[in-house]
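Asks: Using only what follows, build the 3D model:
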Amino acid sequence: MGCVIAGGGPAGAMLALLLARSGVEVTLLEKHGDFLRDFRGDTIHPSTLQVLDELGLAQEFLKLPHRKAYDLNLVSDRGDIKIASLRRLPSAYRYIAFVPQWDFLKLITTAAERYPGFRLLMNAEAYDLIREGGAVRGLRYRDESGEHEIRADLTVAADGRHSVLRERAGLVPENLGAPMDVVWFRLPRHRSDRDDTFLRISPGHMMVAINRESYWQLAYLIVKGGYARLTEQGIDALRGPVGDLLPWLADRVGQIEGYDDVSVLTVALNRLRRWHRPGFLCIGDAAHAMSPVFGVGINLAVQDAVAAANLLAGMLGSGAPIPESALHRVQRRRMLPTRLTQAAQRLVQNRVINPALTGGLDPSRLPRDLTKIPLLNRVAPRFIGQGIRPEHVMVKEL
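Replies: Below you'll find the model as predicted:
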C-alpha cells in the first residue's frame, strides 16, 4: 500500500485527499467516531481558501455555514482599534472564513471518498509503528474489533500535538514556551449584539469572541497553569471578568453554571528538529504545535499537507522506494514558514499577551487604526492571510 496516515485533522485529511486524487492508495485513520469536537480551531485563511479553489472545492466550502472577517479588530476599554485589514490582499479571497472545523473536515474527507484508492477508518486509534530493516513499514491500530496492522510505503503522523506515533519514532519536540492557557466556553448570542469576531483586551484580562450566529464562542486567556487556581475561586471568578469585559453579555454569564461547562486548552508552542525517520513523516501539529496567536494552526497544517503531496505523490504512485532524503525535503520546505510564524507568535506572546495578562499593557493608548501605519498595513495582511511561502497544488488529478 502507498500511504497510511494517522490523524483525521486538517493535515491528515488534506494529505489523504491530495494523495488519493493523484492515484495513490491511502488509508486515513481517525481515532474518534466523528469529527464533532467542540472548541477546535476554525479560522480558514486565504491561503487555505486558495488551496480549496485549486482543488475545485471552494464553492462547496462557501456553501457551508460560515462568517467572513475582512478586518481584524481589538476592543479596548476606550473603544475599537482596527488591527489589520485583508481587503487589499492580492488574492481572490480577502477574508478569513470562520467555519466549524468538523464541517471543513467532512468536506475534505467526502471529496476524498470520490477516489477509489481512499479509505477512511473511524474509531481507529494508531498506537505503534511497524519496523522492518531499520525503517517504518506501517502502523498498528486498535478499534472495536481488536488490534490490527496496516503496512505501507510511507507512514504519516498527523495525530496532533500529543502524537503517539511521533513518540514511538523517538522524535521529541523542542518546547518554545507559551505564557497562557485558554478557557473555552459559549454563551447565547442576541441579534442586538455586535456582529463581528474580535479580540478584547483590558489590563489584566484578554478574551477572543467568535460570532457563531446563534451563540458566542469565547476564549478567555489565563496565565499558564492558572486553571486550578481559577477553579479554586469558584465559577464567579470566570463569570465576573466575562461580564466586565463584555457588559452586554453580563445578563447571560449565569448560564455558565460551573467549570463542567468549559473546556481548557493547554497552549503549547513547539517543533521537531527532525520530522522524519526512514519510511515515516510528521506533519501538522505532530511536527509543530502552534500558538493560537493569528489563528494560523489549520492553515500551517494544510500547507504541510500540500507540500508533502507535491514532493511525494509521484514516488508513492510509482511504487518507488521513498528515500529519507525526500522526506527531509518536505521538512526543509516547511521549516522556514514554521520558524518564522512561531517567532512572530512568540513576539506577540511576550510583547502583548504576557503584559496584558499581568496588567502591564493598556491597549487604549494605541492608535485607533493601525492599518494607517504603512509598513504594518503591507506586512500584517499578507502574513496573516497568506503566510510565509504559501503552497499551491502541483500534483495532477488522475
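
Asks: C-alpha from now on. contacts and neighbour counts both.
Replies: Fine.

Asks: Can you name the residues that contact residue 291?
Replies: 178, 267-269, 297, 342, 345 (Cα atoms under 8 Å, 6 or more residues apart in numbering).

Asks: what's the closest of these to residue 391?
Replies: Nearest to residue 391 out of the contacts of residue 291 is residue 297 (Cα to Cα; 14.9 Å).

Asks: The closest one touches residue 41, doesn't it?
Replies: Yes. Shown here, residue 297 and residue 41 form a contact pair, counting by Cα atoms under 8 Å, at 7.2 Å.

Asks: So the two - more neighbours on which side?
Replies: residue 297 (22 against 18; other Cα atoms under 10 Å).

Asks: what about the more buried one, distance to residue 48?
Replies: Look at residue 297 and residue 48: by Cα to Cα, to the nearest Å, they are 11 Å apart.

Asks: What's the separation between the residue lying farthest from the centre of the chain and residue 278?
Replies: Relative to the centre of the chain, the most outlying C-alpha is that of residue 133, 35.0 Å out, by Cα atoms, centre = their mean. Counting by Cα to Cα, the gap from residue 133 to residue 278 is 10 Å.

Asks: How about residue 64?
Replies: With the distance defined as Cα to Cα, residue 64 ends up 39 Å from residue 278.

Asks: cool, residue 70 as well?
Replies: 43 Å.

Asks: Looking at the two, which is more packed in?
Replies: residue 278 (22 against 17).

Asks: ok, the more buried one touching residue 135?
Replies: Yes. Using Cα under 8 Å, residue 278 is in contact with residue 135, at 4.8 Å.

Asks: Mind telling me what element residue 231 is part of?
Replies: Secondary structure from DSSP states H and E places residue 231 in helix 227-232.

Asks: What lies in contact with that helix?
Replies: Identification of contacts with helix 227-232 by Cα under 8 Å, 6+ apart yields 181, 237-238, 259, 264.

Asks: Could you pull out the buried residues of that helix?
Replies: Going by neighbour count (16 or more other Cα atoms under 10 Å), the buried part of helix 227-232 is 227, 230.

Asks: Spit out the contact partners of the closest residue to residue 173 other than its chain neighbours.
Replies: Sequence neighbours aside, residue 272 is the residue nearest to residue 173 in space, at 4.3 Å (criterion: Cα to Cα, 6 or more residues apart in numbering). The contact partners of residue 272, by Cα under 8 Å, 6+ apart, come to 171-174, 287-288.

Asks: now for the next helix or strand after the helix holding residue 231, which elements pack on it?
Replies: Sequence order places helix 236-245 as the next helix or strand after helix 227-232, per DSSP H and E. The helices and strands touching helix 236-245, judged by 3 or more Cα pairs under 8 Å, 6 or more residues apart in numbering; DSSP states H and E, are strand 198-202, helix 227-232.

Asks: Second input sequence below; structure requested for side-by-side comparison:
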Amino acid sequence: MTEAPEYDCIVAGGGPAGMMAGLLFARAGCRVLVLEKHGDFLRDFRGDTVHPSTLDIFGDLGLLDSFLELPHSRLPRLGGVFGDERVAVADFSRLKARCRFIAMVPQWHLLDFIARAGAQLPGFELRMKAEVTGLVVDGPEGGVRGVTVLEQGAERRVTARLVIGADGRHSRVREAAGLPLKEVGAPIDVLWFSLPRPEGGRSADAPEPLVRSRGGRILVTIDRGDYFQCAYVIRKGGAAQVRAAGIDAFRREVAATVPEFAGVVAQLEDVDALKLLTVRMDRLERWSRPGLVMIGDGAHAMSPIGGVGINLAVQDAVAAANLFAGPLAEGRLGEVDLEALRLRRAWPARATQALQGLIQNRLLGPILESREGGEAPPDRAPLPLRIVSAIPWLQRRVGAVVGLGLRPEHPRSPERHRLEPPGS
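Replies: Predicted structure coming up:
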C-alpha cells in the first residue's frame, strides 16, 4: 500500500521562483513545503530588478502598496553613457501597468517579503537550512514522489504529489531528474563589486545611467542609495587575467571607465572584492517528468542583460500555479498538465535569450574586442542604440519588452485563502 504524501507540493529552492510558487499554491489551498538550503536570504550580488510585470503580480495579490514600502529606488527609464555621449534606451513611463518603473529592491528584501506574506497561509511552510539532495522515485524511470533533504546533519525523505524544481542554474533537482539541457552560450562574464557613492551624488535632473562604456570597457552601475553595486563586463573566461593583473590595475580600469569613481576605487582593497558571475544561457528541452516540473533558472538560465531573470522566474511560478493548483488540490494533476507549462513558458524564455544573445554578440562583444585587438575603441554608442535613443517610440517599445516581458502572467489560480499585507 502506497503511503499518503505529506504535502501537495514541495518546492526545492527559496529564490524568487520558489518563494512565489510556494505563496501562490498555498493561497490556492494546497499544502506546500518550500525548502531553502541557506539559513537566510542575505546574499549579495543577486538580481535586484523588480520589473513592472512583477509589480503587477503583487498588485493582483493585493500586496503592492506594502511591497513598495520596502527600501527601493525607481527607474522610469534606462540609459547609458558611451564616452561622453548619453543615450536613452528604454522608457517605462507610458506602460499599461500599475507601476511605470523598475523597482530596484535588494533580493533579500523581496524574498523576505514573500516569506512573510506566505506565513499567513495555513498551507505554507518554509524550512531554511534544508538542502534538497535528491529525488524519491518509483524505480529508475518512475514518477517522482518527493525529495531527500539534508537538515541538521541528517537526511530524510519528504513526499508530495508534486515536486517543483526551483533551485537555480546549478539545479540538483534537474540533475537528479535527468532532464536534457541545451547550452545556448554566452561570450561574456561579469565581475561584481560595490563602491560607495562619490561625493556630490547624482545629478538631480537625470536618472543614473545604468551602462557606462569608455575605452572598450563596460561597467553597469546599480544605484543602491549610498553605494553602487557594479558589474564589470569581461570576455568569457577573462577573470583569471584580471585577477593576475592585480587590484591596482583594476582600480585604474574602473576609474577610466567612470571618472567619477576615481576618488572611491581605493575602497576595493584586493581582488577578493571581485565576485565572478559566470554568465551562462541554457534551457531545458523537457521541463517535466511525472510528479516533477522545473521553473525559473533551473529551466532556463538567463544572461543578466536587462535584469529579466527574476521576472521570468516569477512568471513561471504564476503560470505553474494557474495551471496546476486546481488539479493538484483535486488530486487529478497529470503529465499533460505539466507539459502545458513548458508549452506556455518556453517560448518567452527562448525569445528573450535570443534577444540577449543579439545584445551580447552584436553590441557588447565588439566593444570588448576592439580593445583586445589593439584598435582605438570607439567612444560612442553602437548604431542600434543611437537609433533607439533618437526615436521615443522605440524607447517605449523596448520599455514594454523589458518591463512587461513577452508573455506577462497574472494570478488566476483559485483563491482559497486571502492574503493580507505582511507586517514589518
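
Asks: if we can go back for a sec, among the contacts of helix 227-232 of structure 1, who's most crowded?
Replies: Neighbour tally across the contacts of helix 227-232 of structure 1 (other Cα under 10 Å): the maximum, 22 neighbours, falls on residue 181.

Asks: Map it onto structure 2.
Replies: Correspondence of residue 181 of structure 1 to structure 2, assessed by TM-score structural alignment: residue 189.

Asks: What's the separation between that match and residue 281 of structure 2?
Replies: Plainly put, residue 189 of structure 2 is 11 Å away from residue 281 of structure 2 if you go by Cα to Cα.

Asks: likewise residue 35 of structure 2?
Replies: 25 Å.

Asks: Settle it for me: which of those two has more neighbours?
Replies: The neighbour comparison of residue 35 of structure 2 against residue 281 (other Cα under 10 Å) goes to residue 35, with 25 against 22.

Asks: for the aligned residue in structure 1 for that one, what are its contacts?
Replies: Applying TM-score structural alignment, one finds that residue 35 of structure 2 aligns to residue 29 in structure 1. Residue 29 of structure 1 sits next to 4-8, 120-126 when contact means Cα under 8 Å, 6+ apart.

Asks: try 6 Å this time
Replies: By Cα atoms under 6 Å, 6 or more residues apart in numbering, residue 29 of structure 1 lies in contact with 6-7, 121, 124.

Asks: most neighbours, which of those?
Replies: Counting by other Cα under 10 Å, residue 6 has the largest number of neighbours within the contacts of residue 29 of structure 1, with 29 neighbours.

Asks: Which residues are in contact with the counterpart of that residue in structure 2?
Replies: Taking TM-score structural alignment, the alignment pairs residue 6 of structure 1 with residue 12 from structure 2. Counting by Cα under 6 Å, 6+ apart, residue 12 of structure 2 touches 35, 165-167.

Asks: From the rest of the structure, what touches stretch 192-207 of structure 1?
Replies: For stretch 192-207 of structure 1, contacts defined as Cα under 6 Å, 6+ apart pick out 73-76, 208-211, 219-221, 356-359, 361-362.

Asks: Sort out which of these are in strands and list them.
Replies: Counting by DSSP state E, the contacts of stretch 192-207 of structure 1 place 73-76, 208-211, 219-221 in strands.

Asks: Adding neighbour count and distance to residue 398 of structure 1 as columns, could you present the residues you listed in JSON lines?
Replies: Listed next are those as JSON lines, based on neighbours: other Cα atoms under 10 Å; distance: Cα to Cα, whole Å:
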{"residue": "73", "neighbour count": "21", "distance to residue 398 of structure 1": "44"}
{"residue": "74", "neighbour count": "21", "distance to residue 398 of structure 1": "46"}
{"residue": "75", "neighbour count": "22", "distance to residue 398 of structure 1": "49"}
{"residue": "76", "neighbour count": "21", "distance to residue 398 of structure 1": "52"}
{"residue": "208", "neighbour count": "20", "distance to residue 398 of structure 1": "43"}
{"residue": "209", "neighbour count": "17", "distance to residue 398 of structure 1": "43"}
{"residue": "210", "neighbour count": "19", "distance to residue 398 of structure 1": "39"}
{"residue": "211", "neighbour count": "20", "distance to residue 398 of structure 1": "40"}
{"residue": "219", "neighbour count": "23", "distance to residue 398 of structure 1": "43"}
{"residue": "220", "neighbour count": "20", "distance to residue 398 of structure 1": "46"}
{"residue": "221", "neighbour count": "24", "distance to residue 398 of structure 1": "46"}
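
Asks: re earlier: and which of the contacts of residue 29 of structure 1 is nearest residue 314 of structure 1?
Replies: Nearest to residue 314 of structure 1 among the contacts of residue 29 of structure 1: residue 6, at 20.8 Å, using Cα to Cα.

Asks: what's the spacing between the closest one and residue 57 of structure 1?
Replies: 23 Å.

Asks: what does residue 309 of structure 1 give?
Replies: On the measure of Cα to Cα, residue 309 of structure 1 and residue 57 of structure 1 end up 17 Å apart.

Asks: before we move on, what about residue 282 of structure 1?
Replies: Residue 282 of structure 1 is 26 Å from residue 57 of structure 1, by Cα to Cα.

Asks: Kindly report the same for residue 19 of structure 1.
Replies: As judged by Cα to Cα, residue 19 of structure 1 and residue 57 of structure 1 stand 16 Å apart.

Asks: try residue 171 of structure 1
Replies: 35 Å.

Asks: More neighbours: these two, which one.
Replies: Per other Cα under 10 Å, whichever of residue 171 of structure 1 and residue 57 has more neighbours is residue 171, with 19 against 16.

Asks: What is the equivalent residue in structure 2 for that one?
Replies: In structure 2, residue 171 of structure 1 lines up with residue 179, judged by TM-score structural alignment.

Asks: Equivalent analysis for residue 147 of structure 1, please.
Replies: So, by TM-score structural alignment, residue 147 of structure 1 is matched to residue 155.

Asks: Quick check: nearest residue in space to the aligned residue in structure 1 for residue 268 of structure 2, chain neighbours excluded?
Replies: If you follow residue 268 of structure 2 across to structure 1 using TM-score structural alignment, you land on residue 256. Spatial nearest neighbour of residue 256 of structure 1, excluding adjacent residues (Cα to Cα, 6+ apart): residue 239 at 7.3 Å.
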